[in-house]
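Enquirer: build the 3D model from these lines:
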Amino acid sequence: MTPTVQKRLAISAALIVAAVFIGANAHLLTVALTSQPECREAAGTMPAKRAC
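Expert: Below is the predicted model:
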């Protein structure tokens, strides 16, 4: 394998890893915000339910 090919593979792998990391975090954020919408804070107030 030539150094150019190795460099392209390394950059491609790094981009794929970064994309998966960002996608996983976006998914976690989406699930956290939509799983219990009644438990979210509204303008600095307390949560709607004590169990939240």
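
Enquirer: from here on, just use CA atoms for contacts and neighbour counts.
Expert: Fine.

Enquirer: can you pull out the helices in the chain?
Expert: Counting by DSSP state H, the chain has these helices, from start to end: 3-35.

Enquirer: can you give me the neighbour number for residue 12?
Expert: Per other Cα atoms under 10 Å, the neighbour tally for residue 12 reads 12.

Enquirer: next, the second sequence, to be compared with the first:
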Amino acid sequence: MQDQHNKSSDRVPIGQVVFDEVFLLFLASLVISFVLYNVWGLLELLNVPFLK
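Expert: The predicted model follows:
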């Protein structure tokens, strides 16, 4: 019974796992910045008036 209690208390929270992985954080920052800047750029292009 004590062994089962130790296994359940030894689990690492998912937030800690994510923040411990430096390369995962780096990749996430690249993806977020890529998506945000591209969406921002597309919105800017769509707001440019057309020439007649």
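
Enquirer: okay, the counterpart of residue 16 of structure 1 in structure 2 and residue 20 of structure 2: tell me how far apart.
Expert: Under the alignment defined by TM-score structural alignment, residue 16 of structure 1 is paired with residue 35 of structure 2. Between residue 35 of structure 2 and residue 20 of structure 2 the computed distance is 24 Å (Cα to Cα, to the nearest Å).

Enquirer: before we move on, what about residue 7 of structure 2?
Expert: To residue 20 of structure 2, residue 7 of structure 2 is 21 Å away according to Cα to Cα.

Enquirer: how about residue 46 of structure 2?
Expert: Residue 46 of structure 2 sits at a distance of 40 Å from residue 20 of structure 2 (criterion: Cα to Cα).
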